[in-house]
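[1] Got a predicted model here, sequence first, then my questions.
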Amino acid sequence: MAAALHPQLLTDLRSGFAGELLTPGDGEYDSARVVFNAMIDRHPQLIAQCANPADVAAAIAFGREQGLEIAVRAGGHAVSGVSVNDGLVVDLRRMNSVVVDPEAGVARVAGGATMSDFDRATQPYGLAVTGGRDSSTGVAGLTLGGGSGWLERKYGLACDNLLAAKLVTADGELLAVDEDRHPELFWALHGGGGNFGVATELTFRLHELPTVTIAMLLWQPESGPTVLRHYVDYMATAPDEVGGAFVYFTGPPEEFVPAGLVGRLTAALLLTYAGGEQAGRDVFRPMLGYGHAGEMIAELPYADFQCMLDDPPGERNYWSAEYLNGFPGAAADLFCGRAAEMVVPSASMHAVFPQGGAVARGGDHPVPWRAAPWAVHPFGVWEDPADDARGRQWAHDVCADLQPWSIGAVYLNFIGDEGAERVAAGLGTGNARRLVAVKSAYDPENVFHLNHNIVPA
C-alpha cells in the first residue's frame, strides 16, 4: 500500500477542478471504485470524476507528478475491468453528453457516454450507427477497439463511422484528430484502443434507421447442430441488412418460452433486420421452418432492442473469442458440443456471430479480424466464485476446439488479459510497426498501459 496523498496536494488539485475527487473513506468512493467485472477488486488512491477535458488533463498531470499508475475508465463495460491499486483512475462517466446534428447526419459523443446515451439521443431522429450488443457498453472503448455490433453488416464497424476525435495526450495536450489533422493517430484510433490518450469526444457518421426487426427462435439444445448448419448456409446469401447470432443460453422466463426451456440450456437464433417487420419476415422466412419451440418476432426502435440483452454489472465475467475462415459441419458439432459445459443457469452466452457485408468491405484500419466470416464468442457471466474455474475452462476449450479454422486474429474488446501474443493478434502483425511508431510519438513513456498495450519503441 502506497502512502496516502498529502491533503494539501488534493486541495491544490481541487482548485479549478470541475468534477469530483474521491479518496478512500469518502462516501461515494466504494461505489465509484467498483468495476463492471466482479472478478476484479481494486482500491485506487484517487478517483478523478472528470467533468470536462480540462479535468482530464489536470488529473493526468497530477498522476504523473505524483508517480501514480493511471487507469482510464470511460463507459466501464470492459471485461478487463481496468483499474488500479494505489494509483489514479481517470473516470469519464460524468462526461456523457451526445449532440446530434440530424441535418448533417452526425453526432458528437463525449468520452464517458454509453450506447444507451448515444442511441436514446439519435433515436428521435430515426438515426443510428453500429453500437455494441449491450446498451451499457461505453462508446469510446467500443469504437477505439474497432466496434463490433448488431448493425455491422449493413453499416460497418463503429470505427468505420468515426469521423473525428478529441484526445487528451499523456502530456495534457488536447488534440483535434481526423483524416487531415494527425492522420496517423486517427488511423491508430480505429482499433488500437486506449493506447494513445484519453478520448474526450468522438464524432460519428449516422445512418437512417427508424426501426429494426428481430426474430428470436428457440429450440431444445439437441437441435443446435442442425439449426447452426442451416444458419451458416442461410447467411451465405443473406442481405447485408441481416445480422444476429446463433447462441446457447439459459432459457428466459416462461412468458417468453415454453415451460420446458425455462432456466435450462436453450439453443436460440437471433435474427436482426435493419428495417421494418414485413420486409424482415420475408427475409427471415428460410430460417422459420425448422421446428422451433418458441418464437418472438417484433419491430422496435434500435435503442429498445439494444437494452434487451444487457449484461448486468456486478457479476463475474470471463470472455474469449476466435475468428474463423469458415464454419463447416465439424466446427458446428464441436461448438455445440461445448455448450453443455457452460455455467447454467447464468447470464452466460455461447455465441456465434456472422460477419461479412460492410465489415469485410471496411477500410484500412488496424482491425485484422474483419475478414473472417464468423466469430465465436464464449461469453461467461456468473455469480458464484466457485464457478470461476469451470467458466474459464469452458471458454478456453471452445477456442481450442476451433483452432483448425481460426484466422489467428481476434477482436480485443471480446477478451481480457490473454497475453502479449493475443494482443499482437488483435492488432495485426502487419500493423505492429506503424502502431508502435504512433504510440512512441504520442505516449513515449507508456503512461496509458493498463489496456491491451502497445509498447513504445
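    Nice, thanks for sending it over. Owing to the predicted nature of the structure, the values given are computational and were not obtained by experimental measurement.
[2] from here on, contacts and neighbour counts on C-alpha atoms
    Fine.
[3] can you tell me which residues contact the most centrally placed residue in the chain?
    Among the residues of the chain, the one closest to the centroid is residue 142, at 4.4 Å (C-alpha atoms, centre = their mean). Residues near residue 142 by C-alpha atoms under 8 Å, 6 or more residues apart in numbering: 131, 132, 148, 158, 413.
[4] Tell me the one of these nearest residue 265?
    residue 132 (24.4 Å; C-alpha to C-alpha).
[5] Which helix or strand contains residue 120?
    helix 115-122 (DSSP states H and E).
[6] after that helix comes which helix or strand?
    Toward the C-terminus, helix 115-122 is succeeded by strand 127-128 as the next helix or strand (DSSP H and E).
[7] Just confirm residue 216 is within a strand.
    Yes - secondary structure of residue 216 (DSSP: H, G, I helix; E, B strand; the rest coil): part of a strand.
[8] Might one say that it is in contact with residue 269?
    Yes - at 5.8 Å, residue 216 counts as touching residue 269 under the criterion of C-alpha atoms under 8 Å.
[9] burial measure for the residue nearest to residue 125 when sequence neighbours are not counted, as a count.
    Among residues not flanking residue 125 along the chain, residue 102 sits closest, at 6.6 Å (C-alpha to C-alpha, 6 or more residues apart in numbering). The number of residues packed near residue 102 is 16, by other C-alpha atoms under 10 Å.
[10] Use this one as the comparison:
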Amino acid sequence: MGKLAIDGLRERVRGAVVTPGDDSYDEARAVNNAMIDKKPAAVVRCANAGDVMAAVDFARENGLDLAVRGGGHSVPGFGTCDDGVVADLSGMRGVRVDPAGRRARAEGGATWGDFNAATYAFGLATTGGIISTTGVGGLTLGGGIGYLCRGLGLSCDNLVSADVVTADGRMVVASEEENADLFWALRGGGGNFGAVTSFEFRLSPVKDVYGGPMLFELDDAATVLRSFAEYIADAPEQLGGFPAFQLAPPLPFIPEDRHGQPFVLVVGCWSGPLEQGEEAFRAFHDFAPVVAEHVGPMPYPALNSAFDALVPPGLQHYWKANFVTELSDAAIEAHLVHGPRLPVVNSTVHIYPINGACHRVAPDATAFAYRDASFATVLAGMWPDAADNEANTAWVRDYYEAVAPHSEEGGYINFMAEDDQSRIRANYKGNYDRLAQVKRTYDPGNLFHMNQNVKPAA
C-alpha cells in the first residue's frame, strides 16, 4: 500500500492514522494478549463514527483485511491483523445516561468501567461482565455474561439499539423497529455484521451491592461446586456470582502463609436490598468452612473492577469454553483433577450461572442460542512469561478435553481461542443458518471476518 493511499486516508479522518515507522506504531498495534504480534498496514485511531466509516471504506476499496478494536480484550487478537487496517475505537469512550428513561448510550470504544462510572451516579446499571477494562462492544456482541445476568439477562438482552457501520460503509440503526434482522444477529453474533459505533442499553435500578470472594479448601471443592449448582438453580435472581478455581493472590484478608496456594472460590453479588445481603450469602457459608472472605456492601462498579489487577495488559492468553446444562458429578471430578493445577495467579477457571432471566428469552429470539444452558465455563489461561506458553497452553487443552464430554458441544464465543473456528456452527446451534443469511445481506464479501467467523450463506 503506497504513501499516496495512506495520505488519502489521513485526509478523510479526524483521528490519527498510525503506520509502520511512526513512533507510536508499536503502541498502536498492541492488544491485551501478548501472544499476538501482528503488524497492520495502518491503525486508524477513530475519533468519531465518520472515521469508522472511512476506515471500513478504505479496507474494502483496497482489498485489505479489516480488524475492529474496542476494548482490545479479544483473546484470539481479533482487534488487530497483519498488513491490513485496524479501526481502533478505543478513543470513542463517551457514555450518556438518560436517568428518566433508564437508558444509556455508550460509544463503541467504551469499557465497562466507563459505563459503570456513568450509570452509578444515577443508581442504575445493566449486565456488564466481570473485568471493568473489558470493552462494552465485544462483550455485548458475543452475548454478555456478568454478575447481574440472572436478574437482568445478558448484556445483549438489554440492548435497545445500535449504530452500525456496514461493509458498504453505510451507517444504519439496528433495533426492533429498524433493520430488525441485523439487530437480531448483533445480539450474540459477534463482530460479523459491522462495526458498532454506539450501543443503547436499558438500565435497571442497581447501585450498591453486597458481594465479594469467599475461599474454601480444595478438600471441600466437590461439595462447594455441587452445593452451588443446587442452590443457584432456584436462588433469588438478585443473587449472581460464580464458583472458581484460583491461586490465592497476596491480599491482606488471606492468611499470608496461604498466598499462592490453590483454592475453590465463590464470588457472590447480591443486587437486592443491602440489608438482605448477609442473609443471601448465608447459603454460601453453609457449603463448607470458609478459609478467608472479603464480602460486604460496596458500589457495584467496585465489584465489577475487583479482579482487574489480575488481568493487566501484556499477559499471554489462551482460553477454552463450554456451555453446561448440568454440572454433573463426572464434570466436577474433571474439574477437581485439573482446576488445582493453575499455573500462576493470573490463570483462573470460572463457572458462570446463566439461568434465571437468561432462560426466559427464547433460543431463537436472539443469536445467543444456549438459553437452556445452566452454566458457561471458561478455562482462562493467563500468564506473564512467554517461555511458559507451551506448558500452560497444554494445561488449558488438557482441562478442556477432560470437561468437554460432560458439556454441550458449543461454547460462549467471547471465551473462544483462535483455533476454535471449527466450533462456530455448534456455538450457535439452530441459529447458525439464519446468521449466515443475515451475513449475506449485510456483508456478502465477508469483510468483517476477523472474529469467530460466520460465513455468508451461499
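    Perfect, I can see it now. On a predicted model such as this, the values are computed, not experimentally measured, just so you know.
[11] re the thing from before, give the aligned equivalent of the residue nearest to the centre of the first structure in the second structure.
    Matched to the second structure by TM-score structural alignment, residue 142 of the first structure sits across from residue 139.
[12] circling back to that earlier point, which residue numbers in the second structure go with the helix holding residue 120 of the first structure?
    So helix 115-122 of the first structure sits over residues 112-119 in the second structure, by TM-score structural alignment.
[13] Superposed on the first structure, what's the mean shift for the matching stretch?
    When the first structure is overlaid, stretch 112-119 of the second structure sits 0.6 Å from its aligned residues on average, using mean C-alpha distance after the TM-score superposition for the first structure.
[14] Let me see the residues that make contact with that stretch.
    Outside of stretch 112-119 of the second structure, the residues within contact range by C-alpha under 8 Å, 6+ apart are 93-97, 104, 106, 125, 128-129, 131-136, 300-301, 304-305.
[15] ditto for stretch 263-277 of the first structure
    With contact meaning C-alpha under 8 Å, 6+ apart, stretch 263-277 of the first structure is reached by 150-151, 154, 209-224, 241-253, 280, 284, 298-299, 340, 344-345.
[16] hmm, try it at 6 Å
    The contact list for stretch 263-277 of the first structure (C-alpha atoms under 6 Å, 6 or more residues apart in numbering) reads 211-221, 224, 241-251, 280, 299, 345.
[17] Buried subset of those residues as a ChimeraX selection?
    The ChimeraX selection below is limited to those of the contacts of stretch 263-277 of the first structure classed as buried (16 or more other C-alpha atoms under 10 Å):
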select :211,212,213,214,215,216,217,218,219,220,221,224,241,242,243,244,245,246,247,248,249,250,251,280,299
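[18] mind listing which of the contacts of stretch 263-277 of the first structure are in strands?
    Residues from the contacts of stretch 263-277 of the first structure lying in strands, with DSSP state E as the criterion: 212-219, 242-250, 299.
[19] All the strands of the stretch 51-200 of the second structure, residue numbers only.
    66-69, 85-88, 95-98, 103-107, 124-125, 159-165, 171-175, 195-202 (DSSP state E, counting those that start in this stretch).
[20] Indicate which one of the ones you listed is closest to residue 388 of the second structure.
    Set against residue 388 of the second structure and scored by C-alpha to C-alpha, the strands of the stretch 51-200 of the second structure come closest in strand 66-69, at 27.1 Å.
[21] Show where the closest one falls in the first structure, residue numbers please.
    Strand 66-69 of the second structure maps onto residues 70-73 of the first structure, going by TM-score structural alignment.
[22] The counterpart of residue 27 of the first structure in the second structure: how many residues sit nearby?
    Matched by TM-score structural alignment, residue 27 of the first structure corresponds to residue 23 in the second structure. Residues lying near residue 23 of the second structure (other C-alpha under 10 Å) number 10.
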